[in-house]
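*Asks:* just the structure for this:
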Amino acid sequence: MQFFSKISPNAATAQSSMRKIWDGLGLARAAACVFAAMIVAGCSDSASVANGTGSNAGETELASITFVKSDGTPLARGVAHTWYMTERDMELVSVDTLDGDGKMEIDVTLSGLHLVEACSGDSLSAMDWINFGDSTLQTTLVASASTSLKGVVTQNGNGAKGAAVKILDKTATTDDNGNFEVSGIPEGQHFAFVEGTIGTRVFQVHAVAGSAVEAVNSIDLDADPFILAEDFEQWETRRSLLGRTFGEGWWFVLTDSTLGGGSRLLNEPGLENLFVKDSDKGYAMHLVYDLDEETDGRFGVAGFALGDDFENHKSFAFFDLSDASAISFDAKGSGELFLQLTLRDSTGEKKFVKSEPIELTDGWARYTVATEELAEDLTAVNSVNFVVENDAEFYLDNIKIEGISPGKWPGLGKNF
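*Replies:* Alright, predicted model coming up:
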């Protein structure tokens, strides 16, 4: 792990140590473990291996997904759909019937990220993005009550009447005020393909099950393409919104104390103490760093991995952000904040690049850092970090990758 784009003499020791951590474990894995140890005590690797040490050790198991109900019984004879996302559509690749154990085998002749969704009528459903390049995958998904998704489509500041909104195999048409509703879909992050006057656009939307508060998704057809990486509204697993959707995406929060430095995070231990509810913005991350002036190369960092930079791991290690125009986010607080990316260059060398310092203010403001200010080569980006080098308190929300359509994301992942 490296956290500064310019290594000063007094930071050299810290940088050398951070490189050893990164080289030994990989940024995402190391940071996730450090984060878990600091905040919730514990870190485990959830990757599954087909030929383990159990009763079936030595047997070759086919890559498969098992769907079960909340009580653990199989979603027997349910129907599974495999989808591939493009910028213009969610293309149906295959339809399979689950066996008596609720299992479907993965077609390993396919490659890349595909969405697998299974249902039992319109009552129970589950879905997840699966890397079809992993021939050892054995995973279980739990089906829950299917739900509905509501939204409003606007254009030129008004409701867009008659726009077709497609989510999976369901299609709705907006009413006079731009409102729509799609029913019988799994809860979680979805992608709405909206056919309007300017062609088809894809937007991230969220279906919430069993919520006492009705969630309405807003879709603005005038907005430039962007990917919402994090909004902290459904942050239960220490993963970013992108990570919860596509896999990986671990958040990490740490200081130079992991290397023996004297800096510390002043938030009380516990996940709930990293977040605040703002009446206007929903939930936001809140961090208070007390950095030790006597520590060479002092730092505090909060960031999330895009991939798992770990050579033996099956997931994508990096994502290609060449088409991204900027990284933007909402923030407020006191002190200076830097936006930083960790990446690999064309030679495979690990690098870290950061923005000019951002002076925070008491009120919420939108900050946009053009990618051309960070690096010329963004073909292999591993993480997005927010770094402080002196005492600081900051609130963070609504992190976006500008200039890339959500429909492109599954095709941007890279392995070694």
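
*Asks:* could you use CA atoms for every contact and neighbour count after this?
*Replies:* Fine.

*Asks:* and the end-to-end length of stretch 182-192?
*Replies:* By C-alpha to C-alpha, to the nearest Å, the extent of stretch 182-192 from end to end equals 10 Å.

*Asks:* what's in contact with that stretch?
*Replies:* Counting by C-alpha atoms under 8 Å, 6 or more residues apart in numbering, the neighbours of stretch 182-192 from elsewhere in the structure are 117, 122-127, 144-150, 165-167, 170-172, 202-209, 245, 406.

*Asks:* report the buried members of the residues you listed.
*Replies:* Buried residues within the contacts of stretch 182-192, defined by neighbour count using 16 or more other C-alpha atoms under 10 Å: 117, 124-127, 144-147, 149-150, 165-167, 171-172, 202-209, 245, 406.

*Asks:* which of the contacts of stretch 182-192 fall in helices?
*Replies:* Assigned to helices by DSSP state H, the following of the contacts of stretch 182-192 qualify: Thr245.

*Asks:* quick one, strands of the stretch 1-150 of the chain?
*Replies:* With strands called from DSSP state E, counting those that start in this stretch, the stretch 1-150 of the chain shows them at 64-68, 79-85, 90-97, 103-105, 113-120, 124-131, 138-142, 144-145, 147-155.

*Asks:* tell me which other helices or strands the first one touches.
*Replies:* Right, the one you point to is strand 64-68. strand 103-105, strand 138-142 (3 or more C-alpha pairs under 8 Å, 6 or more residues apart in numbering; DSSP states H and E).

*Asks:* next, the second sequence, to be compared with the first:
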Amino acid sequence: MSQSVLEPEAAAARGMDLLRFATAGSVDDGKSTLIGRLLYDTKSLFTDQLEAVEAVSAARGDEYTNLALLTDGLRAEREQGITIDVAYRYFATPRRKFIIADTPGHIQYTRNMVTGASTADLALILVDARKGLVEQSRRHAFLCSLLRVPHLVLCVNKMDLVDWDQDVYNEIADEFTSFAAKLDAPDLTVIPISALNGDNIATRSEKSPWYEGPSLLHHLEHVHIASDRNLVDVRFPVQYVIRPQSTTVTDYRGYAGQVASGVLKPGDEVMVLPSGFTSTIAEIDTADGPVAEAFPPMSVTVRLADEIDISRGDMICRPHNAPAVAQDIEAMICWMDESAPLRVGAKYAVKHTTRTARAVVRGMQYRLDVNTLHRDETADELKLNEIGRVKLRTTVPLLADEYRRNRTTGGFILIDETTNRTVAAGMIIEAL
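*Replies:* Sure thing, here's the model as predicted:
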């Protein structure tokens, strides 16, 4: 089976369901092995890939085929037996297509975990049944909550090493459920598994007769994600203005981009920000021709009935349902730069949807201890992998929503203009 998968917008346009999920958890909890098992059990591997993994496993002296090698692609990862980078893998079943982000478990790679989970519909948090919940399990659960990942699955892995003891499973499940109650975790499922042996991965295992829930793959195939998308607030950031150079087409002006939220239909009255001009949608075009409606995450070209000056960075929305047009932003920041910390007074470039601006850090309200959820209100800087709430002032207004309402128009990145490196990911709490 080919490992290519349709892009999300193409899948949506063809009525195909796509689930993005991220793996999270502590070191050696078996995240890479679990992904390898999912790829193996869904027959999403090429023969030469499997042969290569078998050869490396034999060379290392493993008594089994180490499926973790399928995702740990960097040489340093294989040599150390850990995951460093975010590895994306693709597989499909007859019911659904999947994109997996295999994120690192080490604390020093928290930024990588944030990157992988920021676009996820679901997060798999793995826990070693022998160790129970550890600090990193709670950290990743909190980060998934902060990133508004709507579905959490706690996989109690390595159950074979505790003889499938139901009491061990229940203790971990109860502890995590009580912790998740403090977070914003609307949907939580707990599944006992053995990634190495494939128990409760693709099919239910006979080794856990006391477990009455679904297998992991069954849950991934059937979890309902359509209602997670915001179909109320129309947000269409303009990415590109299309003006064909053909002499036969002289009056075509289309605005291309990806629908961030809401539903667009021909005939709808819309407003363009920041100008505030209104018009109606004349037509919505795709690569396959006109469509009757557009919804997230489709990439389309919108044509309007009136000639309005619109350029990249503008946003099409409803006249009575518009995002905030704000230059003062309060946001949670995850700092990703190891060379220098974030400090009050520092200036950065901001990339928000298709809009670019410059910003200055006007203040820091607190630094958050991800482990204890304690707020340090005396902090004046954020170092690598630290998270805090800051106030930003931008040079031009951002067309923004709160992150909890819209992950696309509520998220942004900060860029160091001297190095052009992405130094932070931000989630807007309030646009003033």
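
*Asks:* need the TM-score from the superposition.
*Replies:* Overlay of the two chains. TM-score (TM-score structural alignment, normalised by the length of the first structure): 0.23; 169 aligned residues with a C-alpha RMSD of 7.5 Å.

*Asks:* please enumerate the strands of the stretch 301-416 of the first structure.
*Replies:* Assigned by DSSP E, counting those that start in this stretch, the strands in the stretch 301-416 of the first structure fall at 318-319, 326-334, 336-344, 350-354, 358-359, 365-370, 381-388, 392-402, 413-414.

*Asks:* which one of the ones you listed lies closest to Val216 of the first structure?
*Replies:* Proximity of the strands of the stretch 301-416 of the first structure to Val216 of the first structure was assessed by C-alpha to C-alpha; the nearest stretch is strand 392-402, lying at 16.8 Å.

*Asks:* angle of that closest one against strand 365-370?
*Replies:* In terms of direction (axes from the mean of the first three to the mean of the last three C-alpha atoms, to 10 degrees), strand 392-402 of the first structure departs from strand 365-370 by 60 degrees.

*Asks:* which elements pack onto strand 392-402 of the first structure?
*Replies:* Other helices and strands packing on strand 392-402 of the first structure, by 3+ C-alpha pairs under 8 Å, 6+ apart, are strand 226-230, strand 282-290, strand 326-334.

*Asks:* what would these look like in a markdown table with distance to Asn385 of the first structure?
*Replies:* Below are these laid out as a markdown table (distance: least, C-alpha to C-alpha, whole Å):
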| stretch | distance to Asn385 of the first structure |
| --- | --- |
| strand 226-230 | 12 |
| strand 282-290 | 13 |
| strand 326-334 | 11 |
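
*Asks:* surely Gly257 of the second structure is in contact with Thr301?
*Replies:* Yes: when contacts are counted by C-alpha atoms under 8 Å, Gly257 of the second structure is listed as touching Thr301 (6.5 Å).

*Asks:* pick out whichever of these two has more residues nearby.
*Replies:* Between Gly257 of the second structure and Thr301, counted using other C-alpha atoms under 10 Å, Thr301 has the larger neighbour count: 24 against 21.

*Asks:* can you give me the distance of the more buried one to Lys351 of the second structure?
*Replies:* When C-alpha to C-alpha is applied, the distance between Thr301 of the second structure and Lys351 of the second structure equals 22 Å.

*Asks:* what does Asp102 of the second structure give?
*Replies:* Distance check for Asp102 of the second structure against Lys351 of the second structure: by C-alpha to C-alpha, it reads 25 Å.

*Asks:* likewise for Arg358 of the second structure?
*Replies:* Arg358 of the second structure is 9 Å from Lys351 of the second structure, where distance means C-alpha to C-alpha.

*Asks:* and for Ala92 of the second structure?
*Replies:* The spacing between Ala92 of the second structure and Lys351 of the second structure, counted by C-alpha to C-alpha, is 33 Å.

*Asks:* ok, Pro397 of the second structure next?
*Replies:* Per C-alpha to C-alpha, Pro397 of the second structure is found 12 Å from Lys351 of the second structure.

*Asks:* likewise Thr189 of the second structure?
*Replies:* 35 Å.

*Asks:* same deal with Val361 of the second structure?
*Replies:* 15 Å.

*Asks:* Ala92 and Lys351 of the second structure - which one has more neighbours?
*Replies:* Comparing Ala92 of the second structure with Lys351 by neighbour count (other C-alpha under 10 Å), the higher total belongs to Ala92, at 22 against 18.

*Asks:* distance of the more buried one from Thr23 of the second structure?
*Replies:* For Ala92 of the second structure, the distance to Thr23 of the second structure equals 17 Å [C-alpha to C-alpha].

*Asks:* try Ile284 of the second structure
*Replies:* Relative to Thr23 of the second structure, and taking C-alpha to C-alpha, Ile284 of the second structure is found at 36 Å.

*Asks:* neighbour count winner among those two?
*Replies:* Thr23 (28 against 22).

*Asks:* ok, the more buried one touching Asp102?
*Replies:* Yes: counting by C-alpha under 8 Å, Thr23 of the second structure does reach Asp102; the two are 5.2 Å apart.

*Asks:* spit out the residues that contact these two alike.
*Replies:* If you check Thr23 of the second structure and Asp102 against C-alpha under 8 Å, 6+ apart, the residues they both contact are Lys31.

*Asks:* one step back: kindly reformat the helices and strands packed on strand 392-402 of the first structure as CSV containing distance to Val68 of the first structure and mean neighbour count.
*Replies:* Output for those, formatted as CSV (distance: least, C-alpha to C-alpha, whole Å; neighbours: other C-alpha atoms under 10 Å):
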stretch, distance to Val68 of the first structure, mean neighbour count
strand 226-230, 29, 22
strand 282-290, 32, 19
strand 326-334, 38, 20
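
*Asks:* closest one to Ala12 of the first structure among these?
*Replies:* Among these, the nearest to Ala12 of the first structure by C-alpha to C-alpha is strand 282-290 (21.0 Å).

*Asks:* packing partners for that closest one?
*Replies:* Packed against strand 282-290 of the first structure, as judged by 3+ C-alpha pairs under 8 Å, 6+ apart, are the following elements: strand 264-265, strand 275-278, strand 392-402.

*Asks:* buried deepest among the ones you listed, which one?
*Replies:* Mean neighbour counts were taken over those using mean count of other C-alpha atoms under 10 Å, and the top value, a mean of 21, falls to strand 392-402.

*Asks:* what number of residues lie near Leu50 of the second structure?
*Replies:* Using other C-alpha under 10 Å, Leu50 of the second structure is surrounded by 17 other residues.

*Asks:* work out for me the element it sits within.
*Replies:* Here Leu50 of the second structure sits within helix 47-59, counting by DSSP states H and E.

*Asks:* could you tell me how many residues sit around the residue lying closest to Glu230 of the first structure once chain neighbours are set aside?
*Replies:* Once its chain neighbours are removed from consideration, Glu230 of the first structure has its nearest residue in Leu241; the separation is 4.8 Å (C-alpha to C-alpha, 6 or more residues apart in numbering). Here the number of neighbours of Leu241 of the first structure (other C-alpha under 10 Å) works out to 22.
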